[in-house]
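>>> Sharing a sequence plus its predicted fold:
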Amino acid sequence: ATSFVTQYLTAARGQEDQVTAMLAQGAGRRLSLPEKPSPIGAATPGEAVQTSDGSWVVTVAVDQPSESGAAIRRYWQVPVLTDAAGGIAAAGLPSLVAAPTAGDLEVDQGDAINDSAVQDTVTAFMQAYLTGQGEVAPLTAPESSLSAVQPTPFQELSISSLTTTQELPEEPAEGDLLRAQISVTATAADGGSARLDYTVELRYRDRWEVAAINPTTAGPTTTTGEQS
């Protein structure tokens, strides 16, 4: 959704194909772009609300210049479609909306994961996914379509935190699912660093494997192994 909003706002007349390439079939048939693109600053993903199976509405915050030149934050919503194979596409063009209110919302950070098998899988996967060190495929579940980020954005990274709100099975069983929250500190070739947060879903076969990254379902299937 963030990439789509950025592409939509920065595209100009004659670049319609670049925008429609990110749309689901049948969407955006009447797309009309301005003669000049809109300058924007940072675009940040926000709330994602599931409206039905495979359908989401995602809010993206974008810093855009005002008439005075000062940056103001605007919010855009995008309808998104997903499928079981990992496919994702925008179902329509972005809509400008009012700023959301935080209210009393609170994130449950869960507890630290100290299981070395989970730690090793997550660390190796994130290294391969973001730095190109190692291969992604051997660390993922067979039905997963995950691939490394290209071009490789970082040279090195470390896992700052690894937590879950689930009880970790003491003896994992075939098919057990575990959803973990990861904070990563990554360093680029120019020395710049970034703090990145991910949600990763792991599935157990004879070992833990990554089944999805930032999964689009409300929660994992309850684990079946013996609980600690």
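Sure, I can see it. Nothing here was measured: the structure is a model prediction, and the numbers come from that model.

>>> Please count neighbours and contacts with C-alpha atoms only from this point.
Will do.

>>> tally of neighbours for residue 67?
8 (other Cα atoms under 10 Å).

>>> Can you classify it as helix, strand or coil?
For residue 67, the assignment made with DSSP: H, G, I helix; E, B strand; the rest coil gives coil.

>>> what's it in contact with, if anything?
The contact partners of residue 67, taken as Cα atoms under 8 Å, 6 or more residues apart in numbering, number zero.

>>> any idea how far residue 203 lies from residue 43?
32 Å (Cα to Cα, to the nearest Å).

>>> burial of residue 141, as a residue count?
Neighbour count of residue 141, defined by other Cα under 10 Å: 19.

>>> hang on, it packs against residue 207?
No - between residue 141 and residue 207 there is no contact under Cα atoms under 8 Å: 10.0 Å.

>>> Comparison target below:
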Amino acid sequence: MKRARRQARREQQNWPVDSVAEASEPARAEQGDADVEQFAGWKTSTAGLAGLTRLARLGTWALIASGPLIGVMALFGSSAPAQSAPKATRAVRSSASTGPAGFAQLFVGAYLEAGEGTEKNLAPYYSGSVSLTHPAGMRSALRTQAMDAREISPGYWSVTVAVNVAAKSKKGGYTDAGVQYFRVAVQSSGSDDTSAYTAVSLPAQVAAPAALKPGALGYPTSRGTGSSDPASDTAASFLKAYVAGQGELDRYTSPGVHLFPVVPPPYTSIKLTSVQDNSKNDASTKVPGDGVRRRLLVSIDATDADGNTFPLTYALGLTARAGRWEVSSLDDAPATAATSRPPSSAPNSQATFAPSVPSTPGGSAPSFGS
């Protein structure tokens, strides 16, 4: 009995301790779990950082290793148009007359020199039947020049060729037969890479175009040989240096004007034969104030080393400075009078060169010859 009471007392005394121990056990477990989680989380973070470092290092080496490849890709990529950029349009082939004109010149040259037995020489230009009865080589083209080339319908050209013809005489020599004109009808067919031409017929000899009377020039005043004109003296000295090598051009030109002499000098001396200018008839021989301008049309006789004399004409612009005239321009062409214009058309002018065009039904250009 006493033993039972002592056991009960002992259990009663130990209860709070056990209870506290039991109650604190979950707390210690939770704290331990928290510590474990905190420790484990720190270890996880360190591992993650270490992994990221390794990945970054590997990425750097991969970037270095792929540098050349990236450079090549960038090079090709930079040459490609951006996605938003419009696509380049295909170039349109122009209808330039250079090809048809050159073809016509070659054809006329071959035509003039061909004769009986050499008709095959025309095959590259004309595929039609040709029968010639005169001996070959009776005529020859010394020089040819396309004077007019017009596209009278798409791919169909009319070309007029001027030819300096040499004709064979009965004695066997050649004489100058003058300049003659031939009209050639040429069909052309071209793509982006190639062009082809053919004549639809043999050449037609035509009349020369009418000579055009030029309009008046802008030099109304004649100074003769300009012996008493300071501007004429400057022009003469300038031209001596320019074509005869006598003196330096810079002595006679305005500041900032850069002209170059003819090298080697083709002539040994020059002589003024005519001077015209745009000043008034009563112009003083005294040089005016700085900045005054004057235009001269100067004709000269130029003599070469063999004593041969050739006439030449130059259009010059002069400007007054410091009491003297200086050449400020060597003009590309003489000035024309503002109120004078050549006629817009004349009989037998180039406007008459275009032949009548054979056409297929519907007005389209004829088909190309084989």
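Good, I have the coordinates. All of these numbers come straight from a predicted model, not from anything done at the bench.

>>> circling back: touching both of residue 141 and residue 207 of the first structure, which residues are there?
With Cα under 8 Å, 6+ apart, residue 141 of the first structure and residue 207 have no common neighbours.

>>> more crowded one of residue 203 and residue 43 of the first structure?
More neighbours surround residue 203 than the other of residue 203 of the first structure and residue 43, with 24 against 19 (other Cα under 10 Å).

>>> Wait, the more buried one touches residue 213, no?
No - Residue 203 of the first structure lies out of contact with residue 213 (Cα under 8 Å); the separation is 11.8 Å.

>>> The top helix by length along the first structure vs the second structure, average distance?
Counting by DSSP state H, the longest helix found in the first structure is helix 116-131. Superposing on the second structure places helix 116-131 of the first structure at an average distance of 1.5 Å from its equivalents, by mean Cα distance after the TM-score superposition for the first structure.

>>> So which bits of that helix are buried?
Judged by neighbour count using 16 or more other Cα atoms under 10 Å, the buried positions of helix 116-131 of the first structure are 118, 121, 122, 123, 125, 126, 127, 128, 129, 130, 131.

>>> For the first structure, identify the residue most remote from the centre.
residue 68 (33.5 Å; Cα atoms, centre = their mean).

>>> before we move on, the earlier item: now do the longest helix of the first structure: which elements does it pack against?
strand 156-164, strand 208-213 (3 or more Cα pairs under 8 Å, 6 or more residues apart in numbering; DSSP states H and E).

>>> residues making contact with that helix?
113, 133-136, 139, 147-149, 152-159, 162, 207-210.

>>> buried subset of those residues?
Judged by 16+ other Cα under 10 Å, buried ones among the contacts of helix 116-131 of the first structure: 113, 133, 136, 139, 148, 154-157, 159, 162, 208-210.

>>> any chance of those in a markdown table, with distance to residue 30 of the first structure too?
A markdown table is the format used below for those (distance: Cα to Cα, whole Å):
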| residue | distance to residue 30 of the first structure |
| --- | --- |
| 113 | 49 |
| 133 | 43 |
| 136 | 39 |
| 139 | 42 |
| 148 | 34 |
| 154 | 38 |
| 155 | 42 |
| 156 | 44 |
| 157 | 43 |
| 159 | 45 |
| 162 | 45 |
| 208 | 46 |
| 209 | 43 |
| 210 | 39 |
